[in-house]
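Peer 1: I'd like to go over a predicted model; first the sequence, then the structure.
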Amino acid sequence: MKQQVFLADESATLALAGKMAKACHTSTTIYLHGDLGAGKTCFSRGFIHGLGFEGRVKSPTYTLVEPYEVGPWRIFHFDLYRLSDPEELEFMGIRDYFEQDCINLIEWPDKGQGLLAPADLIIELAYVDNARSATLTAVSDTGQALITNTLK
């Protein structure tokens, strides 16, 4: 399943992400693609807050991953933009991040190719004039349910 959503501004990106988070009821991996500034971190912030996290959501550009805990969930926000070698993920114990109580938001997933768990949902954020669009592509039943429950 593939759906395209128009995002007029940052508030629309945060709202989509928050609504999707509220529809997320199982361990999920989301890949976020898009140019620099396209809204990947904004989406992640909205998603994490949508799950109920009330603190500051930091960009993991320099740390590679920022962890959050909300209720039963361990949430990991990855930004692999600065990753020089996918093998670095092995040293940080990447497999431990994909357990049944984990939700993963991964910016620049191509940089970790071969070492990341497969995506349930792929989100491509793109510029459309002064706004953005999000193309949502489900690649599992979990991703399909997220799209369906978010856009209904």
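Peer 2: Right, received. Where do you want to start?

Peer 1: from here on, contacts and neighbour counts on C-alpha atoms
Peer 2: Fine.

Peer 1: show me what contacts the spatially most central residue of the chain?
Peer 2: The residue lying closest to the centre of the chain (CA atoms, centre = their mean) is Leu105, at 2.9 Å. Contact analysis of Leu105 by CA atoms under 8 Å, 6 or more residues apart in numbering lists Thr29, Ile30, Tyr31, Leu32, Ser44, Ile75, Phe76, His77, Phe78.

Peer 1: Ala23 reaches Gly143, doesn't it?
Peer 2: No - between Ala23 and Gly143 no contact is recorded; they are 10.5 Å apart, counting by CA atoms under 8 Å.

Peer 1: Next up, a structure to set beside the first:
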Amino acid sequence: MHVFLADEEATGALGQALARTRPDAAIVYLQGDLGAGKSTLARALLRALGVGGAIRSPTYTLVERYPVEGGEAWHLDLYRIGDAGELEFLGLDEGTSVLWLVEWPERGAAALPAADVRVTLAVEGAGRSARLEGLSPAGTDWLARLSAQDELQAPSRQVG
């Protein structure tokens, strides 16, 4: 699935649609260059899940945890790690995470659980493009529910 995101409002609409349609538990890899909109999309999704207050970027903390229905959502930014072994010290296997949002997952390599959905963001003209891929049966089902969302079509343009 490809979606054109004309502005931050369209990115927010995608985050809201992802939140509305998400499965009980999911792992999402957010990929793209610096400034592609990974954190903006993660914040929109978390906000739509009811996270109030500040939603901090995990650029320096590596992981931020937020209470959501059913457990916790973990937002990880692995840009600054030097080795996937560093993830061992974050206590990622100790929590009740029902949603992982992982920026720069390629830096976590095999230390991360497999993704259900990969979102690849890129600058496209004055906006952004988002390519969403289901990587598991749960992820494929999630994207099928997402593609049925009419609201997604209004602020953005689905390409295919």
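Peer 2: Arrived safely, thanks for sending. Quick caveat: nothing in here was measured; it's all calculated off a predicted structure.

Peer 1: still on that earlier bit, quick one: which of Ala23 and Gly143 of the first structure has more around it?
Peer 2: For Ala23 of the first structure versus Gly143, the count of surrounding residues by other CA atoms under 10 Å is larger for Gly143: 22 against 18.

Peer 1: what helix or strand does the more buried one sit in?
Peer 2: Using DSSP states H and E, Gly143 of the first structure sits in helix 141-151.

Peer 1: mean shift between that helix and the second structure?
Peer 2: With mean CA distance after the TM-score superposition for the first structure, helix 141-151 of the first structure departs from the second structure by a mean of 1.4 Å once superposed.

Peer 1: Where does that helix end up in the second structure?
Peer 2: Using TM-score structural alignment, helix 141-151 of the first structure lines up with residues 137-147 of the second structure.

Peer 1: ok, and what's touching the matching stretch?
Peer 2: Outside of stretch 137-147 of the second structure, the residues within contact range by CA under 8 Å, 6+ apart are Met1, Ala17, Leu18, Thr21, Arg22, Pro23, Ala26, Asp116, Val117, Leu132, Glu133, Gly134.

Peer 1: and what of stretch 79-93 of the first structure?
Peer 2: Stretch 79-93 of the first structure has contacts (CA under 8 Å, 6+ apart) with 59-62, 64-65, 106-109, 111-115.

Peer 1: Flag every buried residue along that stretch.
Peer 2: For stretch 79-93 of the first structure, burial by neighbour count (16 or more other CA atoms under 10 Å) applies to Asp79, Leu80, Tyr81, Leu83, Pro86, Leu89.

Peer 1: Sounds good, over and out.
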